[in-house]
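Student: Model the structure of this input:
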Amino acid sequence: MKLAVYNVENLFDRAKAMNLDTWEQGRPVLEKFAQLNELLGQIDYSAADKTRMAELMAALGLEKSDTGPFVLLRRNRGGLLRRPRDGGIHIEANGRADWVGSLELRDEPVNEHAMRNTARVMMDLDADVLGVVEAESRPVLAAFNTEILPALGGTPLRHVMLIDGNDERGIDVGLMSREGYPIGRMRSHVDDRLANGQTIFSRDCPEFEVTTPSGVRLVILVNHFKSKGYGSTASSNARRRVQAARVAEIYRELSGNGVEHVAIMGDFNDTPGSAPLAPLLDDTDLKDIFEHPAFDDGGWPGTYDLCNASNKIDYILLSPSLFERVQAGGVFRKGMWPGSRPRRWEPYDEVGRKQDAGSDHAAIWADIDI
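Tutor: Got it, this is the predicted structure:
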């Protein structure tokens, strides 16, 4: 069985704020969006809340219209605000129950070359079971599978599953598998919460049970931990540590219930040896595929951007019973921008510019005799 994971960075549409030339350009927009969304969701609005809402709306380009350059304010019913003729924004609602609507990030199509290069990576991986990170939704993932892959000469995978998670930007995690590898029982952790009511997972930590042609069953958990992109370093690190600890707990529960074959994979947004990932990487018997003698990192230790050691953030972790059955493994980077001085690897011919890359992430794969 060839098991792989790939952060596709959206397939058809991506939030405009995440599609800017650099992360530093989009980060302030996403931070303000998150702050405003949190304020709008409160049961009661204080005077200070209303003042801050108005400031954030103006900063997001909503002073004159409900449609800003990067966000869209939907007001279905009720009176949230008014815009005086002399300018500014006045928040009239006193709480969330006073209006019906939502704040959304505006999308724009993904670069067509990038879309095709994402498909090429999937085709060349030729995985039997593929974990997918940052897909918009199950319908989008299914459409990409049945429309884009065949258009480039690829064979669609038989099974496609994705459960909507907690992220409002349309970046969820899912699983795809070939004929002979059906997806059986599924369990979502989208609603796992801390004692204070905060959801643990930024997206979800779904459990997918997959059966191989030989009849062996394994459970695969796909993850996308809190990024370092926005919010304070301390809060981001704390959130990732909580997520890692909960995944470790789920793994121990599975093992305690007699599940021998477990794979945990995805974009963990942190490096081996980091404190946030310690509960998962250090405090369990899971093994990183990078540690296997048969694994080939292609000459670079990382999985993101230019693949330096500080960019090793994507993982396939295997239970001991799976790790001992690994025959080979590697990092697939042909869909990534290789840099220019010098080029670090040979990409597809179609990756002529950084924005043409299928993703900023490499795909990781493991051949397992099971």
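Student: Going by C-alpha atoms from here, please, whenever you check contacts or count neighbours.
Tutor: Noted.
Student: Identify the residues contacting Asn223.
Tutor: Residues in contact with Asn223 (Cα atoms under 8 Å, 6 or more residues apart in numbering) are Val133, Val173, Arg203, Asp204, Cys205, Pro206, Ile264, Met265, Gly266, Asp267, Phe268.
Student: So which of the residues you listed belong to helices?
Tutor: With DSSP state H as the criterion, helices contain none of those.
Student: Let me know the closest of those residues to Leu20.
Tutor: Nearest to Leu20 out of those is Val133 (Cα to Cα; 19.6 Å).
Student: Settle this for me: the closest one is touching Ile171, isn't it.
Tutor: Yes. The pair formed by Val133 and Ile171 meets the contact definition of Cα atoms under 8 Å, at 7.2 Å.
Student: Need the overlap of contacts for the two.
Tutor: Contacts common to Val133 and Ile171, judged by Cα under 8 Å, 6+ apart, are Glu9.
Student: Just confirm Ala328 is within a strand.
Tutor: Yes. Ala328 sits within a strand when classified using DSSP: H, G, I helix; E, B strand; the rest coil.
Student: and this one, so I can compare the two:
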Amino acid sequence: MRILSFNIQNLRLRQGAGQPRLDGARDRDEIGEASALDPADRRLSAALLAEAKADLVLLQEVFDTDTLDWFNTRLLPAAGLPSYPHAHCPPGNDGRGLDLAVLSRQPVQLTSHANVTPSDLGLEAPQPGLPVFRRDCLMVETGGLTVFTCHFKAPYPDPDTAWPVRRAEADATRRIIERHIPAPSQGLWLIAGDLNEPFEPDAEPAIQPLLPPFSTDLMARLPEDERWTYFDSHSGRYGQPDALLASPALAARWPDAIPQVLRAGLAYEATRHRGAHLQGVGRHRPHASDHAGVLLDLPGI
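Tutor: The predicted structure is shown next:
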């Protein structure tokens, strides 16, 4: 099985003058940027998925099911990639439509945890009756593998207030894994998504409950200078918010499973990437996203 995790950066379908169109890969504070670049952005997003040729695609920042379906049935075939027969985008808690989505070649069983509270999980929290996840922790079961795909709270606008939110999400994700897989070290599971650890991690990362020895960090199988997955054009900094955390059993079963970071869709301003770019990428835009895709092959599953 080939798995791709990709923060696609604000994928939203809109209706304008009776014509549907997808927003480009830009944040909401960049709304003044040329909307004429939006179609080119999304062609590049589709081209990145076509390059990956994944069996299971885990997307972050998709607005809704209509958006996912339009992208899947219109843009992916135009990029040379057949539409995925299984496409899901359950509603999360973001309120702005930054939901988690799944595209799969094989049937999947999904379990959303968008409505789960700390009280449900037996966790202490200042507001134990409110949903613990800012978006969701979406459990995807397929082919004997269980994937927990997440998009945790970003360290903005105030890192100090974001830290306990992200820690609560990490605690909740671990508790969900422990409840679903009674012997977590022996099960075949993977945490994949944008966990939003900051550029300069705190002395104790907010996601510490999910880190080794509870899991094996597959991104650590790459050289340190090859782990970055994100470029912030405002600060010029590089980071690695995108994660692949495997169960010890999964890591042992696939000792040679080394992630690939797909940076071909990043803008040329991310000068640390000296490899090939997709045709049409610009200095800042067009681009596929401000995140790279993270690809993992697990043969035989």
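Student: Need the TM-score from the superposition.
Tutor: Once superposed, chain against chain, the TM-score is 0.81 (TM-score structural alignment, normalised by the length of structure 2); 273 aligned residues with a Cα RMSD of 2.9 Å.
Student: on that earlier part again, any chance of JSON lines for the contacts of Asn223 of structure 1, columns neighbour count?
Tutor: Compiled in JSON lines, these are given as follows (neighbours: other Cα atoms under 10 Å):
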{"residue": "Val133", "neighbour count": "25"}
{"residue": "Val173", "neighbour count": "31"}
{"residue": "Arg203", "neighbour count": "27"}
{"residue": "Asp204", "neighbour count": "27"}
{"residue": "Cys205", "neighbour count": "32"}
{"residue": "Pro206", "neighbour count": "23"}
{"residue": "Ile264", "neighbour count": "25"}
{"residue": "Met265", "neighbour count": "28"}
{"residue": "Gly266", "neighbour count": "28"}
{"residue": "Asp267", "neighbour count": "26"}
{"residue": "Phe268", "neighbour count": "21"}
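Student: Next step: those restricted to strands.
Tutor: Among these, the ones falling in strands (DSSP state E) are Val133, Val173, Ile264, Met265, Gly266, Asp267.
Student: between those residues, which is closest to Trp365 of structure 1?
Tutor: Met265 (10.3 Å).
Student: For the closest residue to the closest one other than its chain neighbours, the count of nearby residues, please.
Tutor: Once flanking residues are discounted, Met265 of structure 1 sits nearest to Ile316: 4.3 Å by Cα to Cα, 6 or more residues apart in numbering. The tally of other residues near Ile316 of structure 1 (other Cα atoms under 10 Å) stands at 23.
Student: ditto for Ala47 of structure 1
Tutor: Residues near Ala47 of structure 1, counting by other Cα under 10 Å: 11.
Student: do the same with Met123 of structure 1
Tutor: 18.
Student: which ones are touching the residue mapped onto it from structure 2?
Tutor: Aligned counterpart of Met123 of structure 1 in structure 2: Ala50 (TM-score structural alignment). Ala50 of structure 2 makes contact with Leu76, Ala79, Gly80, Leu81 under the criterion Cα under 8 Å, 6+ apart.
Student: can you check Thr199 of structure 1 too?
Tutor: Val190, Asp191, Asp192, Arg193.
Student: Which one (most neighbours) among these?
Tutor: Result: Val190 is most packed of the contacts of Thr199 of structure 1 (other Cα under 10 Å), 18 neighbours.
Student: what's the neighbour count on Asn311 of structure 1?
Tutor: The number of residues near Asn311 of structure 1, taken as other Cα under 10 Å, comes to 19.
Student: Tell me which residue of structure 2 lines up with it.
Tutor: So, by TM-score structural alignment, Asn311 of structure 1 is matched to Gly239.
Student: Pretty sure Arg343 of structure 1 sits in a strand.
Tutor: No. Checked against three-state DSSP, Arg343 of structure 1 lies outside a strand; its state is coil.
Student: which residues touch it?
Tutor: Going by Cα under 8 Å, 6+ apart, the list of residues near Arg343 of structure 1 is empty.
Student: which stretches of the stretch 151-300 of structure 1 form strands?
Tutor: Along the stretch 151-300 of structure 1, the segments classed as strands by DSSP state E, counting those that start in this stretch run 159-162, 172-177, 183-187, 207-211, 217-224, 262-267, 287-288, 295-296.
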